[in-house]
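Trainee: no letters, just coordinates:
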């Protein structure tokens, strides 16, 4: 299993859970696909697109489970990013966790407590 990540704002995540599926954030809808990041890309994605935002959720999905609707396409610096060309369903989610803002950066490994 290879996990890929989607970052949601709190209200977007709540809407996703309530509806059971989502077309993504406004940028996803505008682009026609849902933006995901690899583990190596996720922190830069958070810093670039969610700088200073608290109340985020990190959602993990198995990339193989999203096939054949998942395409790997060049983006930032020519790196391949996963893009989902269908609605994301709650049953696609392997796990989700809060993505706290600590000291101005998002903590991708929050401690339990």
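Mentor: Good, I have the coordinates. Quick caveat: nothing in here was measured; it's all calculated off a predicted structure.
Trainee: CA only for contacts and neighbour counts going forward, please
Mentor: Fine.
Trainee: which residues in this protein form strands?
Mentor: 3-9, 21-22, 34-35, 56-62, 70-74, 80-84, 88-89, 93-99, 101-102, 105-106 (DSSP state E).
Trainee: tabulate those strands (JSON lines), appending mean neighbour count and distance to residue 43.
Mentor: Listed next are the strands of the chain as JSON lines, based on neighbours: other CA atoms under 10 Å; distance: least, CA to CA, whole Å:
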{"stretch": "strand 3-9", "mean neighbour count": "20", "distance to residue 43": "10"}
{"stretch": "strand 21-22", "mean neighbour count": "18", "distance to residue 43": "23"}
{"stretch": "strand 34-35", "mean neighbour count": "21", "distance to residue 43": "14"}
{"stretch": "strand 56-62", "mean neighbour count": "20", "distance to residue 43": "11"}
{"stretch": "strand 70-74", "mean neighbour count": "14", "distance to residue 43": "18"}
{"stretch": "strand 80-84", "mean neighbour count": "20", "distance to residue 43": "13"}
{"stretch": "strand 88-89", "mean neighbour count": "17", "distance to residue 43": "21"}
{"stretch": "strand 93-99", "mean neighbour count": "16", "distance to residue 43": "10"}
{"stretch": "strand 101-102", "mean neighbour count": "14", "distance to residue 43": "12"}
{"stretch": "strand 105-106", "mean neighbour count": "20", "distance to residue 43": "7"}
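Trainee: also this one, for the comparison:
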């Protein structure tokens, strides 16, 4: 199963440089890296990244994350994937830009 992480450009650049990340400031504050499923990603973008340009969407296979990935209740009681260790660059399968169109982020049509 694929899960997704939205990165701001400086956060992605830091991951590329260091080879791993503990995430964005919210991730550091919470002690784990927040991810979303395909069904949750659009709402995550609207809630936490509204109007932000220059974002990247990264896809990660849950199997690569092993037992450090926990499904925990969050927004509205939904289970969200949370990684309780740094994310390694090589665990990211692909990235794509999340352009803004009409104030909303455009996601790939083939997200699974």
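Mentor: Sure, I can see it. All figures in this text were calculated on a predicted structure; none of them were measured in a lab.
Trainee: distance to residue 47 of structure 1 added to the strands of structure 1, as JSON lines?
Mentor: Output for the strands of structure 1, formatted as JSON lines (distance: least, CA to CA, whole Å):
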{"stretch": "strand 3-9", "distance to residue 47 of structure 1": "11"}
{"stretch": "strand 21-22", "distance to residue 47 of structure 1": "23"}
{"stretch": "strand 34-35", "distance to residue 47 of structure 1": "15"}
{"stretch": "strand 56-62", "distance to residue 47 of structure 1": "12"}
{"stretch": "strand 70-74", "distance to residue 47 of structure 1": "19"}
{"stretch": "strand 80-84", "distance to residue 47 of structure 1": "16"}
{"stretch": "strand 88-89", "distance to residue 47 of structure 1": "23"}
{"stretch": "strand 93-99", "distance to residue 47 of structure 1": "12"}
{"stretch": "strand 101-102", "distance to residue 47 of structure 1": "11"}
{"stretch": "strand 105-106", "distance to residue 47 of structure 1": "7"}
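Trainee: residue 77 of structure 2 and residue 10 of structure 2, how far apart?
Mentor: Applying CA to CA, to the nearest Å, the value for residue 77 of structure 2 to residue 10 of structure 2 is 31 Å.
Trainee: between the two, point out the one with more neighbours.
Mentor: More crowded of residue 77 of structure 2 and residue 10, by other CA atoms under 10 Å: residue 10, with 12 against 8.
Trainee: if we can go back for a sec, so which of the strands of structure 1 comes closest to residue 49 of structure 1?
Mentor: Evaluated with CA to CA, the strands of structure 1 place strand 3-9 nearest to residue 49 of structure 1, the distance being 9.6 Å.
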